[in-house]
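S.K.: got a sequence here, can you build the structure:
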Amino acid sequence: MKRQGGFTLIELVVVIVILGILAVTAAPKFLNLQSDARASSLQGLKGAMAGASGIVYGKAAIDGKETSTTKTVVEDIDTIYGYPMATANGIDKAVVGLSDDWAKVSGALSGAPSDSATYYFKGATAPTVFTTGCFVNYAQATSISSGVSIIVRDDKC
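M.R.: Predicted structure coming up:
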């Protein structure tokens, strides 16, 4: 009689156990995607702020307001040195949807410039955000040559 080729029940169980062990060791690496998504969102916000401030600066330059040392209005956006100010009528208006998706604290970040605003995920509490490190800080221009400063802290999202 010819013997049939195939797998025994024991061999199949061993393969399933090995696959289960591999899944248990690899699963935590793939389950912690939320912090990566938050960090990417913060980087996206930084890019949106940089892009919006560049566009506003271009419009201010066209209007001849890029060297103004006091608050000026460009396209209904408060600017200083041609860049959006860190106010509700400044960067908040320049970045569409900023106030809808992000919470803001003005000057609450220790060590941040006085003319700055810090943005974090809505639903999080401000003290927790600053101690855990998951926010974007926008500091308005302080001179003609300085431009804006956008700092992302995403080390503990």
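S.K.: going forward, measure contacts between C-alpha atoms and count neighbours the same way
M.R.: OK.
S.K.: so what touches stretch 91-100?
M.R.: Residues outside stretch 91-100 that contact it (Cα atoms under 8 Å, 6 or more residues apart in numbering): 48, 49, 52, 53, 56, 77, 84, 85, 86.
S.K.: cool, stretch 29-45 as well?
M.R.: With Cα under 8 Å, 6+ apart as the test, stretch 29-45 has contacts from 134, 135, 136, 152, 154, 155, 156, 157.
S.K.: quick one more, to check against the first:
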Amino acid sequence: MKRQNGFTLIELVVVIVILGILAVTAAPRFLNLQGDARQASLQGLKGAMDGSAGIVYGRAAIDGNESVSQGKTVTIGTDAVKLVWGYPEASVDGIGKAVSGLSGDWSVVASSPTTSISYSFKSGVTGANASSCSVTYAIDPAVSNAQPAISVSNCN
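M.R.: Purely as a prediction, here's the structure:
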């Protein structure tokens, strides 16, 4: 009988399948796909807040409420949005009502009355990472004709 050197085709296929399974399970950890997806979602929320603030300001300007520091509202859809210098107030009754679906997909992780509010993911991010993985909307009613500042904190 002739002695074989090397390995068979079946052994080669089995090794390739095992390496493929290992690569599929390990790749997400090395590529950080989840962190990139979270960061992209936060950037999308920032864009939604920025767009909503512009729409609310336009409506407030039409109604003549853009030069009032606080206490006015505009109706967007069926919601009354509280205003600060014509922009949505930094509260659930301000930017929270201006952005459609905000309360359904996102949760408030930090807020200071009428000056800033931070939103993060409703699920999937917990503990200290929830506050560092957020979008903050801030506007100061004490500053004349203030404009909102919207910032995104990086997910760790």
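S.K.: what's the TM between chain one and chain two?
M.R.: With the length set by TM-score structural alignment, normalised by the length of the second structure, the two chains reach a TM-score of 0.74; 142 aligned residues with a Cα RMSD of 2.8 Å.
S.K.: hang on, the earlier thing: out of the contacts of stretch 29-45 of the first structure, which are inside strands?
M.R.: Applying DSSP state E to these, the entries found in strands are 135, 136, 152.
S.K.: what strand or helix carries the spatially most central residue of the first structure?
M.R.: Central residue of the first structure (Cα atoms, centre = their mean): residue 42, 0.8 Å from the mean position. Taking DSSP states H and E as the definition, residue 42 of the first structure sits inside helix 33-63.
S.K.: list the buried residues in that helix.
M.R.: 38-39, 42-43, 45-46, 48-50, 52-61 (16 or more other Cα atoms under 10 Å).
S.K.: give me the neighbour count for the spatially closest residue to residue 80 of the first structure that is not a sequence neighbour.
M.R.: Leaving out its chain neighbours, the residue that sits closest to residue 80 of the first structure by Cα to Cα, 6 or more residues apart in numbering is residue 71, at 5.1 Å. Here the number of neighbours of residue 71 of the first structure (other Cα atoms under 10 Å) works out to 16.
S.K.: hang on, the earlier thing: and the residue nearest to the centre of the first structure, how far from residue 144 of the first structure?
M.R.: According to Cα to Cα, to the nearest Å, residue 42 of the first structure and residue 144 of the first structure sit 27 Å apart.
S.K.: so where do the strands sit in the second structure?
M.R.: Secondary structure of the second structure (DSSP E): strands at 73-76, 79-84, 87-88, 106-112, 116-121, 134-138, 149-152.
S.K.: pick the most buried one from those.
M.R.: Most buried of these, by mean neighbour count (mean count of other Cα atoms under 10 Å): strand 87-88, with a mean of 34.
S.K.: can you list contacts of that strand?
M.R.: 53-54, 56-57, 60, 66, 81-82, 94-95, 98, 147-148.
S.K.: where in the first structure does that strand fall?
M.R.: Using TM-score structural alignment, the residues of the first structure aligned to strand 87-88 of the second structure are 83-84.
S.K.: residue contacts, the equivalent of residue 58 of the second structure over in the first structure?
M.R.: Using TM-score structural alignment as the criterion, the counterpart of residue 58 of the second structure in the first structure is residue 58. By Cα under 8 Å, 6+ apart, the residues touching residue 58 of the first structure are residue 82.
S.K.: what do you get for residue 137 of the first structure?
M.R.: Here residue 137 of the first structure is in contact with 112, 116, 117, 118, 119, 149, 150, 151, 152 (Cα under 8 Å, 6+ apart).
S.K.: how about the residues you listed in TSV, adding distance to residue 24 of the first structure?
M.R.: Listed next are the contacts of residue 137 of the first structure as TSV, based on distance: Cα to Cα, whole Å:
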residue	distance to residue 24 of the first structure
112	43
116	45
117	43
118	39
119	37
149	43
150	40
151	37
152	33
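S.K.: of these, closest to residue 14 of the first structure?
M.R.: Nearest to residue 14 of the first structure, judged by Cα to Cα, of those is residue 152 at 48.0 Å.
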